[in-house]
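Colleague: Please work out how this folds:
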Amino acid sequence: MEVQLTAPNGKTWTQPLGLFINNEFVPSSNGQKITTINPTTEEEICSVYAATAEDVDKAVAAARKAFKDPSWRKLSGTERGALLNKLADLIEQHQELIATIETLDNGKPYSAALNEDLADVISVFRYYAGFADKNFGQVIDAGPDKFAYTVKEPIGVCGQIIPWNYPMDMAAWKLGPALCCGNTVVLKLAEQTPLSMLYTAQLIKEAGFPPGVVNIINGHGREAGAALVQHPDVDKIAFTGSTATGKEVMKMAAGTMKNVTLETGGKSPLIIFDDADLDLAVKWSHIGIMSNQGQICTATSRILVHEKIYDQFLTKFKAQVQSISVLGDPFEPSTFQGPQVTKAQYERVLSYIRSGQEEGATIALGGEPAPQKGKGFFVAPTVFTNVKPHMKIFREEIFGPCVAVVAFSTEEEAIQLANDTTYGLGSAIFTRDLVRAHRVAREIEAGMVWINSSNDSDFRIPFGGVKQSGIGRELGEPALASYCNIKAIHVNMAT
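Modeller: Take a look at the predicted model:
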């Protein structure tokens, strides 16, 4: 049920391979496994058990039993908060190893996994630990003849489905508020990147969470994911992934009228006005699209630049990309960009690059595979110019290190271009005119607007989109609303 592994940086560990149900690692019911691949070397790392519908039944049953068990249900918010803080402490103690596993399995630079992702994971759990005994109901003045109040109660068994681009982060974003509110969870991992959360499952048990409160399964979306979404004893589904899959999740969840939270795709605009601090705009434009290999739902993949500074920006931006976007071994400190997560994603990105060329866009930089010593799913950071709004590279989410740079002449045109999308997740504005910044921010159809930065999300601030970028919010206090039912209690005071 486990295997000894060694990463390229020399770290060794015992990797669990089983499904984590009732605080124990167990094999899948039919013994099926999924092999996970190192995207840097294209070599097999190990094979982990993959859940069947029968295994999903077992995990849901464990979560339902735990939800009703006094060992969890009767805990005070303060006690739940203590468990979350203990988990945060354990993750902090193991953070270097977990970051190593994340880099090996996902391909992201080790420095980013450790200093960005794991730092955020720890902060998220501590943040919701603090909220666990402060998620209050209210007393409502209904006149002298009635005493009315509300209480916030946990929803029940929550099915949570996370993506492969931020395995630890996305798990924390969902587990934190769900456990804070007293729910139990069946967490379905992305089959491409299961290793870091399976390792972390041991820490969940060590932190003292009762059996069945957190169950972690690996498996294919069409089998394990679909079984979880449609399960009649699951009360809520939280999903992060593509818009197309999100639509399927919503359809399947409708059969039992589940509470649904969806965080799906994006094609986020970044607008640079002619009075912007150009060096600042260049820095954040690069971060907004090239970090995490462009595999970010909020990636600002459409850069809209005022025509007066377009050429100047493009020159500076290309120089920034060439100097900073160092491709290579993700364990090397100098590496900014690792490989795409899988061969399928690598080929998808290359297909969009070909599409851009075929539709008449110009490749100003990159545009080709960038193998390291002949191995790995590396794609050179790619900059498109002469892009028209009808092109696929302007309209569709590529989820790779590819950006379209488009000129505009007026504020109205910039807003029109920014909103010309079915998505509405993130957006960014660069200008020294803060009146204009706030005015344009209100006009952008997106759940989040960054002013003079891009993609610097914060665990204290709500995260989510509009249009086809999702339903509901994660992070911040608003995330708690997704994991609570509000019960109104009426007391007749009249004689």
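Colleague: contacts, neighbours, all on C-alpha from now
Modeller: OK.
Colleague: And for Ser334, the neighbour number?
Modeller: Using other Cα atoms under 10 Å, Ser334 has 15 other residues around it.
Colleague: Could you pull up the contacting residues of it?
Modeller: Val326 (Cα atoms under 8 Å, 6 or more residues apart in numbering).
Colleague: Need the three-state assignment for it.
Modeller: coil (DSSP: H, G, I helix; E, B strand; the rest coil).
Colleague: can you map out the helices along the stretch 151-300 of the chain?
Modeller: For the stretch 151-300 of the chain, the helices defined by DSSP state H, counting those that start in this stretch cover 167-180, 195-207, 226-230, 243-254, 278-290.
Colleague: Switch the ones you listed over to JSON lines; also include mean neighbour count.
Modeller: Output for the helices of the stretch 151-300 of the chain, formatted as JSON lines (neighbours: other Cα atoms under 10 Å):
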{"stretch": "helix 167-180", "mean neighbour count": "25"}
{"stretch": "helix 195-207", "mean neighbour count": "21"}
{"stretch": "helix 226-230", "mean neighbour count": "23"}
{"stretch": "helix 243-254", "mean neighbour count": "17"}
{"stretch": "helix 278-290", "mean neighbour count": "22"}
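Colleague: helix, strand or coil for Glu44?
Modeller: Classification of Glu44 using three-state DSSP returns strand.
Colleague: thought it was touching Thr35?
Modeller: Yes. In this structure, Glu44 is within contact of Thr35 by Cα atoms under 8 Å, at 6.8 Å.
Colleague: With distance to Asn452 as added columns, please give the helices of the stretch 151-300 of the chain in a markdown table.
Modeller: As requested, those are arranged in a markdown table below (distance: least, Cα to Cα, whole Å):
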| stretch | distance to Asn452 |
| --- | --- |
| helix 167-180 | 24 |
| helix 195-207 | 34 |
| helix 226-230 | 39 |
| helix 243-254 | 28 |
| helix 278-290 | 7 |
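Colleague: quick one: which of the ones you listed is nearest Phe394?
Modeller: Smallest distance to Phe394 across these (Cα to Cα): 13.6 Å, for helix 278-290.
Colleague: and Thr193, how many neighbours does it have?
Modeller: 30.
Colleague: Return the distance of it relative to Thr35.
Modeller: 10 Å (Cα to Cα, to the nearest Å).
Colleague: Second input sequence below; structure requested for side-by-side comparison:
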Amino acid sequence: MSSFAPDTIDCPSGSFIAGRFVRGGGDELPVERPSDGAVLGIFREASEADVDEAVRCAAETRRAERWGSGDPRRRGAVLRRWAELVERDREYLARLEALCSSRPVTEARQRDIPVVAELLRYYGECADKCPGEVLATSHDALNMVEHEAWGVVLAISPWNVPALLAAAKVAPALAAGNAVILKPSELTPLSMLRIAELGVEAGLPRGLFSVLVGRGPTTGRAAVRHPLVGYVSFTGSTATGAAIMSDAAHHGMKPVSMELGGKSPQVVFADAPDLEKVADLVALGVSRNAGQICFAGTRLIVEEAVAERFVGKVVERLRGVRPGPTWREETDLPPIISKRQADRIEALVESGRAGGAKVVAGGERFVLDGGQYFAPTVMAELGSDNPALREEIFGPVLGVQTFRGFDEAMRLADHPVYGLTASLYTRDIDKAIHGARAIEAGTIWINGYGRGADLGSPFGGFKQSGFGKDFGIDGFKKYRRSKSINVFLTEAEREAA
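Modeller: This next block holds a predicted model:
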């Protein structure tokens, strides 16, 4: 495959409601290309009336089509067919993803869109694989536990990996028998609009799944507060998650699941296997997607005996990344999503400097062909209260600390706010397992970094990194609620028994 010309891509426009594209009734909303700052389209936000139409249509379609109460294998068949269509349109979807996001087209083509298809297929296979239970009781009673859908699920997804993280919510919620309203980030709506259209082509009932384009305080808030929304699933910042929880609590006591921020440690012991490979992983952990990943490994905690040599290896690799637009094949340092986010990264790096940190590499913001970029940055001599170490920067900034013993490493790995992921690198299995159990985080990788193509293991955080899981069977079960049915047998039936 070759690089593509961004102006040649035909983009969807409007929200997708009741199986058709609808121009919203709210304020104008320009969608830009982060790679060059060009406006690729002017949307209108989905208004409160648009939200109401989408939610009511979703609820009615679900009832009329018996989506939650009918044959679960029908749901599975639709999702599997949908996966085939996503694979068929992989190149177009990857280009849409690259246009309005910071996802390089190569990663979108090779990873993101194939994983979207696999999520649809994986959860399609789950539709009839989570049975209820018959509990042990005395012979004059019968107790059954059934699982049913919530009804209408609201999924709010982020801008950093738009299609994949949206599909991780949409696919299991639909497979579990719900209708779904997706509110993607207003910065990156394109790929999911087209994927929603493919869902109808695959046989998804029109109106069962809608995509609402709009900002959080307007479209998102109206959707969270809608009385027919029964469950809210959110991925994004901790501050926004808290606001959504408050709205959900005050407008129906709706259950929520939250995948929020992170400040993940990568702990490297002197006995780590193959320090060259570990340096590759640590560099990738902070530079991939320009650090705009919730589980970016932005804290390097390295044993003092190898620290100077190892940090040098990481710096060497970070200096070799190639910045460029997302539509260029060789790009491996994409742009920052917006000027506002670049301002924030720059401010936090400067706060780190003011707090006594030493910039070992990078530290500069630059503009390339109209896009905002930040050079991969390594900061050392960080005190525990330094903003660059405490705050989620969401950019390619690595803070370095050193340790002498296991207990000190675990103390440094602990973060007062976040607990999403962590990596440990060591040949000592005792040290690895004790470390994994000691670190308060939802996912621990040993001698590796990142999820890869893994769909089976659940993903979610501890502390203010959130609660509830995406991916795996847990990511399916959360979209169902249990109902206990108790039957008391009559006298005649007891005698017959």
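Colleague: In structure 2, what stretch matches stretch 422-430 of structure 1?
Modeller: For stretch 422-430 of structure 1, the aligned range in structure 2 is residues 417-425, judged by TM-score structural alignment.
Colleague: in the stretch 51-200 of structure 1, which spans are strands?
Modeller: 139-141, 146-154, 157-161, 184-188 (DSSP state E, counting those that start in this stretch).
Colleague: So for Ala437 of structure 1, which of those sits nearest?
Modeller: Closest among the strands of the stretch 51-200 of structure 1, using Cα to Cα: strand 157-161, at 35.6 Å.
Colleague: tell me how far that closest one is from the chain's mean position?
Modeller: 15 Å (Cα atoms, centre = their mean, to the nearest Å).
Colleague: try stretch 28-36 of structure 2
Modeller: Counting by Cα atoms, centre = their mean, stretch 28-36 of structure 2 comes out at 21 Å from the chain centroid.
Colleague: so how far is the first residue of that stretch from its last?
Modeller: 21 Å.
Colleague: which parts of that stretch are buried?
Modeller: Counting neighbours by 16 or more other Cα atoms under 10 Å, one finds that the buried residues in stretch 28-36 of structure 2 are 29, 31-36.
Colleague: Ok, stretch 49-69 of structure 2 next?
Modeller: For stretch 49-69 of structure 2, by 16+ other Cα under 10 Å, it's 50-52, 54-59, 61-63, 67-68.
Colleague: same thing with stretch 205-225 of structure 1?
Modeller: Quick answer for stretch 205-225 of structure 1 (16+ other Cα under 10 Å): 205, 207, 209-221, 224-225.
Colleague: In strands, which of those fall?
Modeller: 214-217 (DSSP state E).
Colleague: Just put those in JSON lines and tack on distance to Ile303 of structure 1.
Modeller: Formatted as JSON lines, these follow (distance: Cα to Cα, whole Å):
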{"residue": "Val214", "distance to Ile303 of structure 1": "41"}
{"residue": "Asn215", "distance to Ile303 of structure 1": "41"}
{"residue": "Ile216", "distance to Ile303 of structure 1": "39"}
{"residue": "Ile217", "distance to Ile303 of structure 1": "39"}
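Colleague: from the buried residues of stretch 49-69 of structure 2, which ones fall inside helices?
Modeller: Among those, the ones falling in helices (DSSP state H) are 50-52, 54-59, 61-63.
Colleague: With adjacent residues omitted, what lies nearest to the residue positioned nearest the centre of structure 2?
Modeller: Taking Cα atoms, centre = their mean, the centroid of structure 2 lies closest to Leu165, which sits 3.9 Å from it. In this structure, Leu165 of structure 2 finds its nearest non-sequential neighbour in Ser157, 6.4 Å apart by Cα to Cα, 6 or more residues apart in numbering.
Colleague: can you give me the strands in the stretch 351-497 of structure 2?
Modeller: 358-361, 365-368, 371-374, 377-380, 397-403, 418-419, 421-425, 443-446, 462-463, 466-467, 480-488.
Colleague: Any idea which of those strands gets closest to Ile195 of structure 2?
Modeller: Across the strands of the stretch 351-497 of structure 2, closest to Ile195 of structure 2 is strand 480-488 (Cα to Cα), at 23.7 Å.
Colleague: Where in structure 1 does that closest one align, residue-wise?
Modeller: The alignment of strand 480-488 of structure 2 onto structure 1 (TM-score structural alignment) covers residues 484-492.
Colleague: In that stretch, which residues are buried?
Modeller: Applying 16+ other Cα under 10 Å to stretch 484-492 of structure 1 flags 484-485 as buried.
Colleague: got the contact list for that stretch?
Modeller: Against stretch 484-492 of structure 1 from outside (Cα under 8 Å, 6+ apart): 137, 145-155, 181.
Colleague: Can you find the partner of Gly225 of structure 1 in structure 2?
Modeller: Aligned counterpart of Gly225 of structure 1 in structure 2: Gly220 (TM-score structural alignment).
Colleague: Could you do Met257 of structure 1 as well?
Modeller: In structure 2, Met257 of structure 1 lands on Met253 (TM-score structural alignment).
Colleague: burial of its match, as a residue count?
Modeller: Neighbour tally, Met253 of structure 2, other Cα under 10 Å: 13.
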